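Q: sequence and predicted model, in that order:
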Amino acid sequence: MPLEVDCPQCGTRTPWNSANPSRPFCSERCKLIDLGLWANEQYRVPGEPLDTTPIPPEA
């Protein structure tokens, strides 16, 4: 039985093999939707906030 996974974007069952160049997504469309969400910063990796205090120039 071939391995199938759920598309992370739409949930459609899709094969996980070399015949699916968009894996783990079911299609290029779902892959691009996901990329757009990352580009628009709608996905975030959790972590501590960065210190944005400016570093004074050295004399």
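A: Cool, got the structure. Numbering: from 1, shown residues only.

Q: CA atoms for contacts and neighbours, from now on please.
A: Will do.

Q: in this protein, which spans are strands?
A: For the chain, strands defined by DSSP state E occupy the ranges 4-6, 13-15.

Q: contact partners of the last one?
A: So that's strand 13-15. Here strand 13-15 makes contact (Cα atoms under 8 Å, 6 or more residues apart in numbering) with 2-7, 23-26.

Q: another structure for you, compare them:
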Amino acid sequence: MSDPSPPPAASSPAKKRMVPCPNCRAPALFSPANPYRPFCSARCQGHDFGAWANEAYRVGANPPPDDKE
């Protein structure tokens, strides 16, 4: 009896997934090999963190209804 051949996906190398950096839109590797993912660099990651810390990002919300009725 011969051994079954491995599935094609297992024998081919995995394709590296590139995504646009949320800050500068440069291609960034989206894998555990990139410690800054989804960012392209420490600079872009730090810039985004600074924006969060300065409350530049906000989630919109409606004011709560009045309970006067």
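A: Structure's in. What do you need? Because the structure is predicted, anything quoted here is derived from the model rather than measured.

Q: hmm, back to that, using JSON lines, lay out the contacts of strand 13-15 of structure 1 together with neighbour count.
A: Converted to JSON lines, the contacts of strand 13-15 of structure 1 look like this (neighbours: other Cα atoms under 10 Å):
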{"residue": "Pro2", "neighbour count": "6"}
{"residue": "Leu3", "neighbour count": "9"}
{"residue": "Glu4", "neighbour count": "13"}
{"residue": "Val5", "neighbour count": "15"}
{"residue": "Asp6", "neighbour count": "16"}
{"residue": "Cys7", "neighbour count": "19"}
{"residue": "Arg23", "neighbour count": "20"}
{"residue": "Pro24", "neighbour count": "20"}
{"residue": "Phe25", "neighbour count": "25"}
{"residue": "Cys26", "neighbour count": "23"}
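
Q: and those residues, which is closest to Leu32 of structure 1?
A: Distance from Leu32 of structure 1 was checked for each of the contacts of strand 13-15 of structure 1 by Cα to Cα. The minimum falls on Phe25, at 9.5 Å.

Q: need the contact list for the residue nearest to the closest one when sequence neighbours are not counted.
A: When the adjacent residues along the chain are set aside, Phe25 of structure 1 lies closest to Cys7, with 4.6 Å between them (Cα to Cα, 6 or more residues apart in numbering). Applying Cα under 8 Å, 6+ apart, one finds that Cys7 of structure 1 lies in contact with 13-14, 23-26.

Q: many thanks, I have nothing further to ask.
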